[in-house]
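Undergrad: Sequence first, predicted model second:
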Amino acid sequence: MKKIKLGTSELEVGEISLGCMRMSELSNKDAAYVIENALDAGVDLFDHADIYGKGKSEEVFANAIQMNDDIREKMKLQTKCGIRDGFFDFSKEHILESVDASLRRLKTDYVDSMLLHRPDALMEPEEVAEAFSTLKESGKVRYFGVSNQNPMQMELLNKYLDDDLIVNQMQMSLVHTPMLDAGFNVNMKHDPAIARDGSVIEYCRLNDITIQAWSPFQHGMIEGPFIGNYAFPEVNAKLQELAEEKGVTDSAIAIAWILRHPANIQPVVGTMNPERLRDIAKASDIELTRQEWYELYRAAGNDLP
């Protein structure tokens, strides 16, 4: 699998990562198979969060592989914090407590990256900066990032941080493209022209921040997958056509579409099916043409101006 560097960091990882939200539903044996299969396919960044399975996903992950120094060196671990029961919390106290709890569950001394999960309107950036400094100096976190933030929210944080933010996780799939739509429809008076995120994709490219695309097979936020969904006939037909032509699955084509963008976006796939993950990983070897990329974008229901 091709490698990318996360932001301005020294972290080199496979260009596809594995989201571990559903790992809490697996036995240790099945989870071990998923993790080993991912590493064999070149997927070596594992994305966690303190709320996944209420912490159980991190526990299952560590127990499944019997976490030790040898296996730890083969992977990059990322976790997130800030979502609590009914509110968001970027307080220094919560960030420090959350990271310590994740480290205990993951049975490791450090995570490679830690992201702030969903913006907290009551965030005090000075306090976040203090928490980040404490975590960095203690060796518990190597690098920091955010999730679901717009450029001004990141700029506010950057005013106080000593280190660059290296990642911003944003929802993106072939049928969820607000990061792209407004760029095609500048100065036009219809819905796709609305810039809902402050030109976040351009901001991240300008500032060398890696966008990680979460839910790359979903439509809406939690409505379900669009692949194989009869409600999306045109895009599924095009995916199937290209999949047959290139000898891969439709899911691999959907990921290759994201990888084709020059921003070096890293999809975070959440499948716990080892065979499906191997099929998806083949996207790294697919190079869609510019025409194919646009054909898929239009098949997803988008009109070009």
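TA: Everything's here; your move.
Undergrad: From here on, just use CA atoms for contacts and neighbour counts.
TA: Will do.
Undergrad: How about the secondary structure of the residue of the chain most remote from its centre?
TA: Outermost residue of the chain with respect to the C-alpha centroid, by Cα atoms, centre = their mean, is Lys189; its distance is 31.6 Å. Using DSSP: H, G, I helix; E, B strand; the rest coil, the secondary structure recorded for Lys189 is coil.
Undergrad: now swap in Leu18 and tell me
TA: Leu18 ends up strand, using three-state DSSP.
Undergrad: Need the residue closest to the centroid of this structure.
TA: What sits nearest the mean C-alpha location of the chain, by Cα atoms, centre = their mean, is Gln212, with 3.5 Å.
Undergrad: Next, count neighbours for the closest residue in space to Pro274 that isn't next to it in sequence.
TA: Nearest non-adjacent residue to Pro274, counting by Cα to Cα, 6 or more residues apart in numbering: Val34, 5.4 Å away. By other Cα atoms under 10 Å, 23 other residues sit near Val34.
Undergrad: where's Val34, which helix or strand?
TA: If you go by DSSP states H and E, Val34 is part of helix 28-40.
Undergrad: and if you look at Phe144?
TA: strand 141-147.
Undergrad: Please list the outside residues in contact with the helix or strand that comes right after that strand.
TA: Next helix or strand after strand 141-147 toward the C-terminus (DSSP H and E): helix 151-158. Helix 151-158 is contacted from outside by 119, 125, 128-129, 146, 164-165, 197-200, 203-204, using Cα atoms under 8 Å, 6 or more residues apart in numbering.
Undergrad: next up, a second structure to put side by side with the first:
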Amino acid sequence: MKMLDVVNGPKNASRIILGCMRMPALNVDEAAKIISTAAENGINFFDHATCYGDGEAEKRFGDAFPLTGLKREDVIIQSKCGLHFDTKEFNWTKEDILKSTDEILSRLKMDYLDALLLHRPDLLFDPEEVAEAFDALYTSGKVKHFGVSNVTPGQLELLKKYVKQPLVFNQLQFSLDQSQLIDAALYLNNLTTDRSTNRDNGILDYCRLNDITIQAWSPLQIGMFQGCFIDHPDYKELNDVLAEIGAKYGVSKTAIAIAWILRHPAKMQAIAGTMNPAHLKEFCDAAKVDLTHKEWYDLYLASGKFLP
């Protein structure tokens, strides 16, 4: 497994993260198996959110973790708060951050989080309230590190004006299909394609300049949640190139698609959302591959892009 010492954050963190959004579909024994499979394949980083199954993902993990024999200090547990689909609002108030964190820890049956992320922007957020909440959580020992999800450079700057603790993570969508993080720079000032449209406010370069580690979510998805591009008939050229490069390295197309993300010099982490042990092993095989410069471009172009 490729590992990463996150600047101002957790050390020796796996570059592949197990995302636990789909864990509510498992029973406790199945959940213990996928956690153990992750650990056996080098994953020590687990991602949650309060909205995953309305807390059921965290609860299932909390019930299953003791069955794995893993030690709490040997894993990195992260959760996110702020999304309330039940009340149809995003909430970054001090009251909600503190309440959500206590509920997260209760469901996980743990004393602290290695990282807490604010989950998508609350359009009414007060950075001073966020700072007060983070101070309380850090001082109490309930949260070691902090970050955000899908947040712009301007919003990060506003938070940093008041928040004392480093913001060390930003979860953003990134994959061979959803490559907006890098497209606009390539097609700058090019009216022949809408890929020149700046859809991310330069967040990739901002994160690299400010030592914020990007965690790529939905690394195999079409759009947001429209299925997987692996073996999809609309992505024949991409799958042909994935298969060709996979055969060279003796790994699956899934592994090559994840290796493409890990090859980027921003040293991103990739979030694997599968609850299938065999498929998770394919994700982890990505850590065995170091794509060449040309192979990375071959995959990018096969996904439907072109060199201007």
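TA: That came through, no problem. This one's a predicted model, so the numbers in the text were calculated from it and none came from an experiment.
Undergrad: After superposition, what is the TM-score?
TA: Here the superposed chains carry a TM-score of 0.98, computed using TM-score structural alignment, normalised by the length of the first structure; 305 aligned residues with a Cα RMSD of 1.3 Å.
Undergrad: quick one on the thing from earlier: who does the strand holding Phe144 of the first structure touch, helix- and strand-wise?
TA: strand 111-117, helix 125-138, strand 165-171 (3 or more Cα pairs under 8 Å, 6 or more residues apart in numbering; DSSP states H and E).
Undergrad: who touches stretch 116-133 of the second structure?
TA: The contact list for stretch 116-133 of the second structure, computed with Cα under 8 Å, 6+ apart, reads 49, 78-83, 89-95, 97-98, 143, 145-151, 158-159, 162-164, 169-170.
Undergrad: again with stretch 59-67 of the first structure
TA: 23-24, 26-29, 31-32, 35, 71, 105-108.
Undergrad: ok, now with 10 Å
TA: For stretch 59-67 of the first structure, contacts defined as Cα atoms under 10 Å, 6 or more residues apart in numbering pick out 20, 23-36, 46, 48, 53, 56-58, 68, 71-72, 102-108.
Undergrad: What are the buried residues along that stretch?
TA: Of the residues in stretch 59-67 of the first structure, 59-65 count as buried by neighbour count, 16 or more other Cα atoms under 10 Å.
Undergrad: Can you find the partner of the residue nearest to the centre of the first structure in the second structure?
TA: Using TM-score structural alignment as the criterion, the counterpart of Gln212 of the first structure in the second structure is Gln215.
Undergrad: Could you measure from its match over to Gln180 of the second structure?
TA: 15 Å (Cα to Cα, to the nearest Å).
Undergrad: And for the equivalent of Lys92 of the first structure over in the second structure, the neighbour number?
TA: Using TM-score structural alignment, the partner of Lys92 of the first structure in the second structure is Lys94. Residues near Lys94 of the second structure, counting by other Cα under 10 Å, number 20.
Undergrad: OK, contacts around Lys94 of the second structure?
TA: When contacts are counted by Cα under 10 Å, 6+ apart, Lys94 of the second structure touches 100, 125-134, 136.
Undergrad: Top of those by number of neighbours, please.
TA: Among those, Phe134 has the most neighbours (other Cα under 10 Å), with 24 neighbours.
Undergrad: quick revisit: I'd like the contacts of Lys94 of the second structure as a markdown table, with distance to Leu186 of the second structure appended.
TA: Converted to a markdown table, the contacts of Lys94 of the second structure look like this (distance: Cα to Cα, whole Å):
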| residue | distance to Leu186 of the second structure |
| --- | --- |
| Ser100 | 40 |
| Phe125 | 33 |
| Asp126 | 35 |
| Pro127 | 34 |
| Glu128 | 37 |
| Glu129 | 38 |
| Val130 | 36 |
| Ala131 | 36 |
| Glu132 | 40 |
| Ala133 | 39 |
| Phe134 | 37 |
| Ala136 | 43 |
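Undergrad: ok, of these, which one's closest to Met275 of the second structure?
TA: Nearest to Met275 of the second structure, judged by Cα to Cα, of the contacts of Lys94 of the second structure is Ser100 at 24.9 Å.
Undergrad: Enumerate every residue touching the closest residue to the closest one other than its chain neighbours.
TA: Excluding the flanking residues, the one nearest Ser100 of the second structure by Cα to Cα, 6+ apart is Cys81, at 6.4 Å. Residues in contact with Cys81 of the second structure (Cα under 10 Å, 6+ apart) are 48-51, 90-92, 96-101, 104, 116-120, 148-149.
Undergrad: again, 6 Å this time
TA: By Cα atoms under 6 Å, 6 or more residues apart in numbering, the residues touching Cys81 of the second structure are 50, 118-119.
Undergrad: where exactly do the helices run in the first structure?
TA: Using DSSP state H, the helices of the first structure run over residues 28-40, 56-65, 69-72, 92-106, 125-138, 151-158, 178-184, 200-206, 233-246, 250-259, 274-281, 290-299.
Undergrad: All set now, cheers.
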